[in-house]
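A.B. asks: Can you look at this prediction? I've put the sequence above it.
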Amino acid sequence: MPTELRRVTRALLSVSDKSGLVPFAQALAQRGVELVSTGGTHAALVGAGLRVQEVSELTGFPEMMDGRVKTLHPAVHGGLLAIRSNPEHQAAMLAHGIPSIDLLVVNLYPFEATVAAGKGYDECVENIDIGGPAMIRAAAKNHADVAVVVDAADYDAVLGELAAHDGAVTLTLRKRLAQKAYARTATYDAAISNWLAGEIAEAAPDYRAIGGMLAEAMRYGENPHQSAAFYRGPERRPGVATARQVQGKQLSYNNVNDTDAAFECVAEFDPARTAAVAIIKHANPCGVAEGGTLLEAYEKALRCDPVSAFGGIVALNRPLDAEAARKIVEIFTEVIIAPDASEEAVAIVAAKKNLRLLLADGLPDPRAPGLVVRTVSGGFLAQARDNAVVDDMDLKVVTRRGPTDEELRDLRFAFRVAKHVKSNAIVYARDGATVGIGAGQMSRVDSSRIAAWKAAEAARNTGLPESLARGAVVASDAFFPFADGLLAAAEAGATAVIQPGGSMRDDEVIRAADEAGLAMVFTGHRHFRH
């Protein structure tokens, strides 16, 4: 069994991110710890007046090949891997003049940041660290004797233990640091392998690794008896993972899931063309609308299903302004997410201290490629993000009557929303707003009936004499396998339909649409969302 305490007499420091480096190294030096370092780290420490041995002095070899080779040497790895209680290891160290290294401090070349910045292939390759991961893995393996630090956030923990234990660190800390070290190298390698898979257009690599960095531990998951944590991945996509939380309680697991769904939905609407608002409940839109202002869009979205909107998530495609903020806070809302917000809007929301306000500093690009992952028992599914956008689709009129310009605008709007509704999805829309949504049903006809019922209910809530479905258009995320779902929409008063097409009974469905006087267009693209 490894001993509980290990004294630190020599530390090797080699970091790309030098945040907090100098104060940490000064504290080590004050405790009599010998410092060894490389390249830029060595220069920073010497510049701060510290006495530091350069790694080339330790190895007897200069850094070479543009710094690609500097720490890959027995003098380094022997000092990290030697088991201190093993006489043969000790004899080998003595015979070859290898000093022990008790503390390794390494953070890696900024590969993820280089890729996120859109740099070229060669520059990304040059930012793949080799010596760093090799040293980290060696030190982590030998955590019985060596402490390894890969995150500046752990500097204080190391210094605290050195102070508490007369220059030694505990086995408990060494184990925790080793676990973190292996997770960091695994995440790093995952980012590299996934980037290379994208570069060679390999959609199904033989091995797929997924990694992330803890954003925060959560009180619980979907339900109180489930533990949960939120991780940020390597993709720099504006959204809930990268947003700044201005105020409000800690986000819950369900908040994060629903807020992501809301922001991805509202991002379908170009803010340069129109203001748009999406209200989400349980990851499904309960109201989406566009308008001349955010206030107009919010009021139209809320009209679709004000009951479900209570306790929901509100996403906006433009910076939150005071007018919209005043209206949104009139009912209980869990989260507001927007690209930005005015000072006045922030002050208005601040009156609701539990309401979370997230500012994402931009919108996710609905056309951007990406990877979507879902776990299953014993494995996981990985697929490309659904980045098909209706504006890019060649719509085909299949009925005798084509849609009017007004109907066509609403058809495109409805299909944008249907992309973000759980299957089977039916969306009624009119005048740039949803008026009825049927989501997640086992049959498409049931979704059609629920959406029509929602439209009738919305009319009753606003005191209108007839259903909001009358004169609306309908979007279906997938084809109608039978005419019954389409006929349900016609009975509710819909005038036009947009759907992917591709059913064996397309001819039957088209005939039914013609007999009902509906205009119908096919997109050729399905938007299943499970």
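C.D. replies: Structure received. Residues are numbered from 1 along each chain as shown.

A.B. asks: From now on I want contacts and neighbour counts done on CA atoms only, so please keep to that.
C.D. replies: Noted.

A.B. asks: which residue ranges form the strands in the stretch 201-350 of the chain?
C.D. replies: If DSSP state E, counting those that start in this stretch is used as the criterion, the strands of the stretch 201-350 of the chain fall at 213-218, 228-232, 244-247, 275-281, 284-291, 312-316, 333-338.

A.B. asks: Return the distance of the first one from the chain's centre.
C.D. replies: Once both centres are worked out by Cα atoms, centre = their mean, to the nearest Å, strand 213-218 turns out to sit 12 Å from its chain's centre.

A.B. asks: Structure two is appended below for comparative analysis:
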Amino acid sequence: MADQPIARALISVSDKTGLIEFAKGLARHKVRILSTGGSAKALKEAGIAVTEVSDHTGFPEIMDGRVKTLHPTIHGGVLAKRDDNKHRMAMETHGIDPIDMVVVNLYPFVETVASGKGYDDCIENIDIGGPALIRAAAKNHANVTVVTDPAEYGSVLEAMDANGGATTGELRGFLAREAYARTAAYDSAISDWLAEQQGEEWPKRITVASRRKSVLRYGENPHQKAAIYYRAGDRRKGVARAEQIQGKELSFNNLNDADAAFELVSEFKEPTVVIVKHANPCGVASAEKLVEAWEPALTCDPVSAFGGIVAVNRPLDAKTAEKLTELFLEVVVAPEVSEEAQAVLKAKQNLRVLATGGMPDPADAGTIVRSISGGLLIQGRDNGVLADSDLKVVTKRAPSDEEMRDMLFAWRVAKHVKSNAIVYARGNATVGIGAGQMSRVDSARIAASKSADQQGTAGSVVASDAFFPFADGLMTAVGAGATAAIQPGGSMRDEEVIKAADDAGIAMVFTGMRHFRH
């Protein structure tokens, strides 16, 4: 596609960031500007010459501005092929001037929904004329430059400066692609909202609208390509939208592990440290102060912690930061990082440090999307949180207060361990974690054996993410020194497992809720 000089531009934007500077740049190239409503007002107040769209079309804006650019004079000027004789004749016959650039960003529908506004306000923030103009300009990108994001203003002006007031075909093609992605995401957000308003949990059609944050060096392995996107409208505090304060570029595995760590640490109200390796926790502890939780978390499995990811649920302070710098870590994630802690962490220049700006609520609803060959699996977030009324003591011996506290701690951790999951805990800290085994018995053995070199599992409690199908898994935990167990229950052999617990003299609690994690 050839370079296309810009003689006339239509500007109609909701987000006026950078608008005046951009319009001044267009005026520098003698571009005539058409505009509407608030955009025209802002430009006029800045001393920029503007022709109102209503003056250009000879038709006033009506219906509270719902109808203003939906006019043949506008769309004909955008859609006309400049090298088509029939199109040129139609323009001459009907008095249509070509429009070479369309600068439009859309009504803030997603932001309106996020603010909690009512139904009518959300409806009024569904843009109609904007998407129509964007799609028309993008379709005719051989002749028309479409600009949908203030972040694109600079590159457009640079191209015009370098090409005598024209844009290149390459730039117009890129902007057209961005434009269609933007209108697709916009329509997707509206569709999702309408489905929610109508109580439709799983609509017939669904799109996953996301925006690229960055291209990653590679995926799980160097031969795989990868990028990170954040989902439009999803404001959950977490790794995807975190600010990287320092360190090397984040990898696919860094991000995956950091997300696992941060989601787990959000389960706890007390100051808590989580250490994750390969998406599984290898140490978790809570204490009165963050710095006091570090050592017991590390003690659970210091070998696996080397090169791991650490997440905390309090602003990271200097004393805790000093402890973290004693071990080689890949990533540290915190809701905030104090200036003093940042100064400490600078000693580890390659250490990636992320600040999320807050903590997510583990009880929040939401969806998780996973791809399979030829399709998507979509499910609700595992936001199950136990209430006291959910707990059922099924053994002759009831757990002590201390055992119950540790069982609930272990249960929160088990929710984030890959199935089959077994977690031993004592004193608000994990002392053994068995993850991702095909047999629950093997998970129980591995968790105990990994702990044996450190503090051992004697006097601990045990949590299982799903029921014990046989008594053997429970008895493995008892043999490791567990004095109480928490599990969902629901096996056809529950009575057999309960009897084994009673015979061993341990306490056991059923939750009625499982936490498979695959």
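C.D. replies: Cool, got the structure. All of these numbers come straight from a predicted model, not from anything done at the bench.

A.B. asks: TM-score for the pair, please.
C.D. replies: TM-score for the superposed chains, counting by TM-score structural alignment, normalised by the length of the second structure: 0.97, backed by 517 aligned residues with a Cα RMSD of 1.3 Å.

A.B. asks: ok so, going back, format the strands of the stretch 201-350 of the first structure as JSON lines; extra columns: mean neighbour count and distance to M135 of the first structure.
C.D. replies: What follows is the strands of the stretch 201-350 of the first structure, written out as JSON lines (neighbours: other Cα atoms under 10 Å; distance: least, Cα to Cα, whole Å):
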{"stretch": "strand 213-218", "mean neighbour count": "13", "distance to M135 of the first structure": "21"}
{"stretch": "strand 228-232", "mean neighbour count": "16", "distance to M135 of the first structure": "25"}
{"stretch": "strand 244-247", "mean neighbour count": "16", "distance to M135 of the first structure": "35"}
{"stretch": "strand 275-281", "mean neighbour count": "29", "distance to M135 of the first structure": "47"}
{"stretch": "strand 284-291", "mean neighbour count": "29", "distance to M135 of the first structure": "47"}
{"stretch": "strand 312-316", "mean neighbour count": "29", "distance to M135 of the first structure": "45"}
{"stretch": "strand 333-338", "mean neighbour count": "24", "distance to M135 of the first structure": "42"}
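
A.B. asks: Distance to R430 of the first structure for the ones you listed - can I get that in JSON lines?
C.D. replies: JSON lines is the format used below for these (distance: least, Cα to Cα, whole Å):
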{"stretch": "strand 213-218", "distance to R430 of the first structure": "40"}
{"stretch": "strand 228-232", "distance to R430 of the first structure": "38"}
{"stretch": "strand 244-247", "distance to R430 of the first structure": "34"}
{"stretch": "strand 275-281", "distance to R430 of the first structure": "14"}
{"stretch": "strand 284-291", "distance to R430 of the first structure": "9"}
{"stretch": "strand 312-316", "distance to R430 of the first structure": "19"}
{"stretch": "strand 333-338", "distance to R430 of the first structure": "24"}
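
A.B. asks: Relative to L177 of the first structure, which of those is closest?
C.D. replies: The closest of these to L177 of the first structure is strand 213-218. By Cα to Cα, the value is 14.7 Å.

A.B. asks: Quick check: buried residues in stretch 9-23 of the first structure?
C.D. replies: T9, R10, A11, L12, L13, S14, V15, L21, V22 (16 or more other Cα atoms under 10 Å).

A.B. asks: Mean distance between stretch 185-195 of the first structure and the second structure after superposition?
C.D. replies: The superposed stretch 185-195 of the first structure is, by mean Cα distance after the TM-score superposition for the first structure, a mean 1.7 Å from where its aligned residues fall in the second structure.
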